[in-house]
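Student: Just to be clear, the model below is a prediction. Sequence and coordinates:
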Amino acid sequence: MTLLAPLITGFMRDYMPRQRGYSPHSCEAYAYSFRLLFAFAAKRIRTMPSQLHIEQLDAALILDFLVHIERERGNGATTRNLRLAAIKTFMRYVEYQVPSALEQIGQIHAIPVKRHDQKLIRHLIMVEVRAILNAPDLTTRLGVRDRAMMHLCFAAGLRVSELVGAMMANLSLQRPPSLLVLGKGRKERCLPLWKETAADLRAWLTLRGSVRVPELFVNAEGTPMTRAGFEYVLEKHARAAAETCPSLRGRSISPHQLRHSCAVIMLQATHDIRKVALWLGHADIRTTEVYLRMDPTEKLEAVEAVVPPELRRGRFKAPDALIASLLADISPPPA
């Protein structure tokens, strides 16, 4: 029997960050998945998590765990598949550490992902984006900061982690203005900025002050802006914008909806899914294809480009009302 604790420690502290180069955010997401799994396994086996053995994490237990997070925690199929992906990644690491568990690990790898409905993702139209960006009070320091944050998130199509992680050193307001972004998988991309976005950033930099942190955006205490902090700022201004934009009423606006909105507007302008993928920093263009399902203009162009078949036309002649009533009254003879 092989203790689990040394294996997960080596996986989280050496394999992921050093050997594979995973970002701190990815390591945190994996760690959360394992906390859930180990707490479930310890309760099921009636032991302490630190006393678990890798041999106890068999395919049957993993399947029970996946059912548990769906039924008890209310997780959807997408979250369930993410937890399973984290477990399989860990098991690939265990293959080299504990060769005797290869058969057990092979059974876990055979657990399929769960298929689910892929609904259209929600996004904002330009009128709604404009209403949200106009909501902050530009006569205050925090209002100027909020406008600059939301404008940059939308215009650059940033993930919230990319926004709060944006560095002063990576922003250039010289012509043409641009921002160097460190995205998923440690992939850098350089994004040019609209002059309107650059103007909002210049306004914020004049009020930012001598804050001793490298991040571009800071909170009221002068420390780096957090994900939760930006989500609060966006939700606050979305509620204010709903007073002048009725379509925003009753909706919960997330930072990722600004990213989706940028992608849809860019696709409508360029009609090139490859440019959208490049802008968003997608490693696989199949990830970007979801926006093709969202944008009806692409389908309208396809319909207009096809010549419909010429069909013979006829005219329907309704039967006489008296004859129709007699036919309805006739019942079939009994068998």
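Tutor: Ah, there it is. Numbering: from 1, shown residues only.
Student: From here on, just use CA atoms for contacts and neighbour counts.
Tutor: Fine.
Student: mind listing the helices in the stretch 51-200 of the chain by residue range?
Tutor: 59-71, 77-97, 102-109, 126-133, 141-155, 160-164, 195-208 (DSSP state H, counting those that start in this stretch).
Student: Would you format those helices as CSV with distance to residue 20 and mean neighbour count included?
Tutor: Compiled in CSV, these are given as follows (distance: least, C-alpha to C-alpha, whole Å; neighbours: other C-alpha atoms under 10 Å):
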stretch, distance to residue 20, mean neighbour count
helix 59-71, 25, 16
helix 77-97, 11, 17
helix 102-109, 20, 17
helix 126-133, 38, 18
helix 141-155, 28, 22
helix 160-164, 20, 20
helix 195-208, 35, 17
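Student: Among those helices, which comes closest to residue 299?
Tutor: Across the helices of the stretch 51-200 of the chain, residue 299 has its closest neighbour in helix 126-133 (20.4 Å, C-alpha to C-alpha).
Student: Could you check the angle that closest one makes with helix 141-155?
Tutor: 150 degrees (axes from the mean of the first three to the mean of the last three C-alpha atoms, to 10 degrees).
Student: Tell me which of the helices of the stretch 51-200 of the chain lies nearest to residue 119.
Tutor: Checking the helices of the stretch 51-200 of the chain against residue 119 by C-alpha to C-alpha gives helix 77-97 as the closest, at 11.8 Å.
Student: elements contacting the closest one?
Tutor: Counting by 3 or more C-alpha pairs under 8 Å, 6 or more residues apart in numbering; DSSP states H and E, the packing neighbours recorded for helix 77-97 are helix 4-10, helix 24-45, helix 59-71, helix 102-109.
Student: Those into TSV, with extra columns for distance to residue 88?
Tutor: Formatted as TSV, the entries for the helices and strands packed on helix 77-97 read as follows, by distance: least, C-alpha to C-alpha, whole Å:
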stretch	distance to residue 88
helix 4-10	13
helix 24-45	11
helix 59-71	10
helix 102-109	6
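Student: Okay, one more to line up with it:
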Amino acid sequence: MAMKWRNALKDYQLYLQIERGLSKNSISSYSLDVEKLIDYLEVNNISASPISINSEAIQQFIYDVAKNLNARSQSRIISGLRSFFNYLVFEDYRKDNPLELIESPKIGRKLPDTLSESEIDQLINAIDLSTPEGERNRAMLETLYGCGLRVSELINLKISDLFFDEGFIKVTGKGDKQRFVPIVKVTQKYINIYKSEIRNHMIIQDGYEDTLFLNRRGKQLTRAMVFTIIKQLAEKIGLKKSISPHTFRHSFATHMLQNNADLRSIQLMLGHESITTTEIYVHLDRGHLTKVVEKYHPRK
């Protein structure tokens, strides 16, 4: 039975990759929800195949697994499974989606915590610059915030992607889409310090010669490592907010908006496919919109 599930999951992953053009990270997060269901069926000796499983079994799974999760995580699992069964319906393996009648818990569009400019300064000032990692971490956080990057974009940044004379960096985003993002002089300065004073003296492993930010073994950093660096700095300054690398990207967008940058420009810099994703940031700052209307409305 598990074999049938694994095969269906493999087909689904191929579909996500080829037809939907999703990145490895997105595919693995979609797959995780299905894997949780497979594990649950195995542990509970439930012999339902992807084609025969019904709403009751799914409802029981969601109830058992989700009772320990918050509304956002429950919603995530439900939408991940709904997408998997939609694929099976689409391929004519099933007539119906067993999640059709299962409601997702209502969640508000909760925005991640935003850091103020002074909190970002405090975090960066807390870095111990007496260590080689300190210089690297300062350059990384300045880039994360200064260019509004995703953590995967930061760790994949190449030296050949830096166009400092033109004032841009080339960023490879979701689905391997490339965009050029402006980089200010101060961020360039910290990257140059790290490159010339730290990176130049490292033993670099084969294949990582062009990777900008390296761990102490001369290889690419992991996403988890960047999370850890940020968590430790937050603890060091006693910051009570829940922050991650994404908080820097979110703060970049919010601060740009507060300083009157237009949404379209922010969308281009963040590499959002759709302006509606960027519009989430506007909910943050209604005061900004009022000012825009007062300033630009023809009937004022």
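Tutor: Right, received. Where do you want to start? As the structure is a computational prediction, the values presented were derived from the model and not from experiment.
Student: picking that back up, how about the helices of the stretch 51-200 of the first structure, which one is nearest residue 23 of the first structure?
Tutor: Across the helices of the stretch 51-200 of the first structure, residue 23 of the first structure has its closest neighbour in helix 160-164 (11.0 Å, C-alpha to C-alpha).
Student: Quick one: the helices in the stretch 201-300 of the second structure, in order.
Tutor: Taking DSSP H, counting those that start in this stretch to define them, one finds helices in the stretch 201-300 of the second structure at 223-236, 245-258, 263-270, 275-279, 286-296.
Student: looking at these, which is buried most?
Tutor: Each of the helices of the stretch 201-300 of the second structure was scored by mean neighbour count; the highest is helix 245-258, a mean of 21, by mean count of other C-alpha atoms under 10 Å.
Student: And it against the first structure, how far off on average?
Tutor: In the superposition with the first structure, the average deviation recorded for helix 245-258 of the second structure is 0.9 Å (mean C-alpha distance after the TM-score superposition for the first structure).
Student: about what we covered before: right, so of the helices of the stretch 201-300 of the second structure, which gets closest to residue 182 of the second structure?
Tutor: Between residue 182 of the second structure and the helices of the stretch 201-300 of the second structure, the tightest spacing by C-alpha to C-alpha is seen for helix 263-270, at 7.7 Å.
Student: about what we covered before: out of the helices of the stretch 51-200 of the first structure, nearest to residue 304 of the first structure?
Tutor: The minimum distance between residue 304 of the first structure and these falls on helix 126-133, with 25.3 Å, by C-alpha to C-alpha.
Student: what's that closest one aligned against in the second structure?
Tutor: Residues 117-124 of the second structure are where helix 126-133 of the first structure aligns, taking TM-score structural alignment as the criterion.
Student: ok, back up a step: would you list the helices of the stretch 51-200 of the first structure in CSV and tack on distance to residue 253 of the first structure?
Tutor: Below are these laid out as CSV (distance: least, C-alpha to C-alpha, whole Å):
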stretch, distance to residue 253 of the first structure
helix 59-71, 25
helix 77-97, 20
helix 102-109, 37
helix 126-133, 10
helix 141-155, 12
helix 160-164, 13
helix 195-208, 21
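Student: who wins for proximity to residue 257 of the first structure among these?
Tutor: The closest approach between residue 257 of the first structure and any of these, judged by C-alpha to C-alpha, belongs to helix 141-155 at 8.7 Å.
Student: How far away from the center of its chain is that closest one?
Tutor: 21 Å (C-alpha atoms, centre = their mean, to the nearest Å).
Student: just stretch 42-55 of the first structure next, same as before
Tutor: Taking the mean C-alpha point of stretch 42-55 of the first structure and that of its whole chain, the gap between them comes to 33 Å (C-alpha atoms, centre = their mean).
Student: do stretch 243-250 of the second structure as well
Tutor: Using C-alpha atoms, centre = their mean, the mean C-alpha position of stretch 243-250 of the second structure is found 9 Å from that of the whole chain.
Student: In the first structure, what stretch matches that stretch?
Tutor: Aligned by TM-score structural alignment, stretch 243-250 of the second structure falls on residues 253-260 of the first structure.
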